[in-house]
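**Q** here's my sequence, what's the structure:
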Amino acid sequence: MITRRPVLAGLALAVLGGRAFAEGIAMEDQLPFGMIGKMKAQPGKRAELIAILGSGTGAMPGCRAYLIAEDAKDADAIWITEIWDDAASHKASLQLPAVRDAIAKGRPLIAAFELSAQTKPISSFIRV
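**A** Next up, the predicted model:
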């Protein structure tokens, strides 16, 4: 039995791929821009840092997802996963007043940036 999800995914791929083919656009140009990073808060400041980072992310044009997660094994670490329409949208977000304010408030609470990677998201499903 075929479930609904693979059929819908296949239809979406056919529509997107067909449009790209018809317009002469490489599928790679249609993919969103992603980032994943691990950040260490100053000892005991993780919750405060998460609250600040979350406050500046409510209305960012081009942002499809901005997820902040606590590291399950490190009491001071957080993971941030971002999905954007494109790299330009991410870059532009860094100039938004709310984002600049969150960065300024959060900077003293950050002990280190441990990992950072750019990604090309190809599929997403979020249920909270």
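
**Q** could you use CA atoms for every contact and neighbour count after this?
**A** OK.

**Q** wait, what's in contact with the most centrally placed residue in the chain?
**A** Against the mean C-alpha coordinate of the chain, by Cα atoms, centre = their mean, the closest residue is Glu82 at 0.6 Å. Contacts for Glu82 were tallied using Cα atoms under 8 Å, 6 or more residues apart in numbering; they are Gly34, Met35, Ile36, Cys63, Arg64, Ala65, Tyr66, Leu67.

**Q** and for Leu115?
**A** Residues in contact with Leu115 (Cα under 8 Å, 6+ apart) are Ile36, Gly37, Lys38, Met39.

**Q** could you pull out the helices for this protein?
**A** Assigned by DSSP state H, the chain shows helices spanning 4-23, 27-30, 46-55, 87-93, 97-106.

**Q** okay, buried residues for the third one please.
**A** Within helix 46-55, the residues that count as buried by 16 or more other Cα atoms under 10 Å are Arg46, Leu49, Ile50, Ile52, Leu53.

**Q** of those residues, closest to Glu23?
**A** The closest of the buried residues of helix 46-55 to Glu23 turns out to be Leu53 (Cα to Cα; 38.9 Å).

**Q** now the second one, please; I'll put the structures next to each other:
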Amino acid sequence: MTFANVGTLGAVPGKRDELVALLTARNTVLHQLGCLAYEVGVNDDEPDTVFVMELWENQQAHQSALALPEIQASNTAARPLLSGAFGGFRFEVVGSPLRD
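**A** Below you'll find the model as predicted:
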């Protein structure tokens, strides 16, 4: 069953764009691991917040990806840019009017 992970990442003040650049750097490994979508966004009303929406083939694909060296290296690179404020939710997708 398709798995969604949607959340917010608090950025260190003034580091939001650097965090966005890191999160949006081309990463072909994600698709190979079962990531169907990885969308990064911002809202000027929240200048120190980055919004991330991940869609995975299933929850196991997401968990497996977190253990890989490439993903861990990306997470390590992001840490100095994060304020420690996180939010979000995870859920199993049960359907969509856009696909069968």
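
**Q** and the longest strand anywhere in structure 2, how far from structure 1 on average?
**A** Longest strand of structure 2, by residue count under DSSP state E: strand 82-92. By mean Cα distance after the TM-score superposition for structure 1, the fitted strand 82-92 of structure 2 averages 1.5 Å away from its aligned residues in structure 1.

**Q** for that strand, grab the matching residue range in structure 1.
**A** With TM-score structural alignment applied, strand 82-92 of structure 2 matches the range 110-120 in structure 1.

**Q** what residues of the matching stretch count as buried?
**A** Ile110.

**Q** before we move on, what about stretch 57-69 of structure 2?
**A** Glu57, Asn58, Gln59, Ala61, His62, Ala65.

**Q** try stretch 30-48 of structure 2
**A** Within stretch 30-48 of structure 2, the residues that count as buried by 16+ other Cα under 10 Å are Leu30, Gly34, Cys35, Leu36, Tyr38, Val40, Val42, Pro47, Asp48.

**Q** hmm, back to that, could you find the counterpart of the residue nearest to the centre of structure 1 in structure 2?
**A** Using TM-score structural alignment, the partner of Glu82 of structure 1 in structure 2 is Glu54.

**Q** and the nearest residue to its match once chain neighbours are set aside, how far from Asp44 of structure 2?
**A** Closest residue to Glu54 of structure 2 apart from its sequence neighbours, by Cα to Cα, 6 or more residues apart in numbering: Tyr38 at 4.5 Å. The gap separating Tyr38 of structure 2 from Asp44 of structure 2 is 20 Å, by Cα to Cα, to the nearest Å.

**Q** Ala47 of structure 1 -> structure 2?
**A** Residue correspondence to structure 2 (TM-score structural alignment): Ala47 of structure 1 is matched to Asp17.

**Q** and for Leu96 of structure 1?
**A** So Leu96 of structure 1 corresponds to Leu68, using TM-score structural alignment.

**Q** give me every residue that touches that match.
**A** Counting by Cα under 8 Å, 6+ apart, there are no residues that Leu68 of structure 2 touches.

**Q** now do it against Pro97 of structure 2, distance only.
**A** Going from Leu68 of structure 2 to Pro97 of structure 2 by Cα to Cα gives 33 Å.

**Q** could you do His62 of structure 2 as well?
**A** For His62 of structure 2, the distance to Pro97 of structure 2 equals 24 Å [Cα to Cα].
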